[in-house]
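# I would like to see how this sequence folds:
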Amino acid sequence: MVLVSASVCGLRKLLAICEAFVEKHGLTYNVKKSVVMVFEAMGKTQKKVPPIFLNGNALERVYQYKYLGHMLTPDLKDDTDIERERRAVSVRANMLARRFARCSTNVKITLFRAYCTSFYTCNLWVKYSTKSYSALRVQYNNAFRVLMGLPRYCSASGMFAAAQVDCFYATMRKRCGSLVRRLRSSSNSILKLIASRLDCVYVNHCCVVSNGMVQR
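This is a model prediction of the structure:
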């Protein structure tokens, strides 16, 4: 569960409502698993923030948190989450290369598509550096090389074309295009509103990527 407020006072009021609800229903919050993150405003970080209490205990302030598999940081940049995905691709690729080294080419391609092309929450990456994005692309290419036993410096575009596997940019275009399509076809009024907003950074970014352009 996530509570978002523009002020400490507002957050305290939200927590008070939650505390009243759980007390009424005989429940309790796990304070050890509850944390606070203060997002930057206009690039400024609040070093001192009044304590936030839950069940009489001050909540820990964190500067990095994984929520639903996505890494959040106070500056709302996606470099940390991209690095998470880069490491995950590396681990999965090495595991596949070790366990399925003797399998046929078709089996390896199927495994690569299943385990190395998901890029979980990549549709939400809108604020990142060229360095982190390029590092993920290089890891994606190297993962395929390792699994297929190809030379380290062979052509990335050539090897993907020969195997009929989407390259990094094609994979990203499909993921972003899928998000926009699902938002626009959703029956949920909130999601439809987000999809119709021309100033929505996520939808605009996905449209840019799905059209074959890279936005920095």
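# Only C-alpha atoms from now on, for both contacts and neighbour counts.
Fine.
# Tell me the residue in this protein that is farthest from the middle.
K24 (35.8 Å; CA atoms, centre = their mean).
# Any figure for the gap between it and C18?
According to CA to CA, to the nearest Å, K24 and C18 sit 10 Å apart.
# Then Q139?
43 Å.
# Counting neighbours, go ahead and name the busier of those two.
Q139 (19 against 16; other CA atoms under 10 Å).
# Now the host helix or strand of the more buried one: buried residues?
Assigned by DSSP states H and E, Q139 belongs to helix 130-148. Within helix 130-148, the residues scored as buried using 16 or more other CA atoms under 10 Å are 132-133, 136-137, 139-148.
# Out of those, flag the one nearest to S118.
The shortest gap between S118 and any of those belongs to Y140, at 11.1 Å (CA to CA).
# Here is a second sequence; please produce its structure as well for comparison:
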Amino acid sequence: MELFRSHCYSIYYNSLWSRYKVATMNRLKVCHNDILKRLLGLPRWCSSSLAFARNGVNNLDVIRRHSVFSLRSRVELSTNSIITSVRQSSAYVVDLYKQRWLGLLFVQNVG
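Coordinates of the predicted model:
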């Protein structure tokens, strides 16, 4: 599990991903799930959710939410003059990244 955490949690800059197709993200999730199953010697058809839960590791959605929350928190709390200036601009308020962040952090239950 340490191998999985060290190599599959470090998806650099994933908190800045904003232009991707749903199909692309789904393929990435399948690859992420398959890596865990292969490391555990499980067949591809077994439950990914169960494998993640039983082994105490985060799935890709949790990793991305954590990355987004961490970056957003650092941006919001930064005292750097450049970051503060951007954060206070009208562009930041309607920015695509911020919309994606909120979409990832606040998942709405439909139905």
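# quick revisit: Throw the buried residues of helix 130-148 of structure 1 into JSON lines and include distance to R197 of structure 1, thanks.
Formatted as JSON lines, those follow (distance: CA to CA, whole Å):
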{"residue": "S132", "distance to R197 of structure 1": "28"}
{"residue": "Y133", "distance to R197 of structure 1": "26"}
{"residue": "L136", "distance to R197 of structure 1": "30"}
{"residue": "R137", "distance to R197 of structure 1": "30"}
{"residue": "Q139", "distance to R197 of structure 1": "34"}
{"residue": "Y140", "distance to R197 of structure 1": "33"}
{"residue": "N141", "distance to R197 of structure 1": "35"}
{"residue": "N142", "distance to R197 of structure 1": "38"}
{"residue": "A143", "distance to R197 of structure 1": "37"}
{"residue": "F144", "distance to R197 of structure 1": "38"}
{"residue": "R145", "distance to R197 of structure 1": "41"}
{"residue": "V146", "distance to R197 of structure 1": "42"}
{"residue": "L147", "distance to R197 of structure 1": "42"}
{"residue": "M148", "distance to R197 of structure 1": "43"}
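# count of residues packed around the aligned partner of R100 of structure 2 in structure 1?
For R100 of structure 2, the aligned position in structure 1 is H205, judged by TM-score structural alignment. Per other CA under 10 Å, the neighbour tally for H205 of structure 1 reads 22.
# and the residue lying closest to H205 of structure 1 once chain neighbours are set aside, which of the three is it?
Distances taken as CA to CA, 6 or more residues apart in numbering place V126 nearest to H205 of structure 1, at 6.3 Å, with adjacent residues excluded. Using DSSP: H, G, I helix; E, B strand; the rest coil, the structure places V126 of structure 1 in coil.
# Would you check which pair of the buried residues of helix 130-148 of structure 1 lies furthest apart?
Using CA to CA, the buried residues of helix 130-148 of structure 1 span at most 24.6 Å, a distance reached by S132 and M148.
# what range in structure 2 matches the helix or strand encompassing R86 of structure 1?
Secondary structure from DSSP H and E places R86 of structure 1 in helix 79-99. On structure 2, no counterpart of helix 79-99 of structure 1 exists by TM-score structural alignment.
# Helix, strand, or coil at the spatially most central residue of structure 2?
With distances taken as CA atoms, centre = their mean, the residue of structure 2 nearest its centroid is R64 (0.9 Å). Using three-state DSSP, the structure places R64 of structure 2 in helix.
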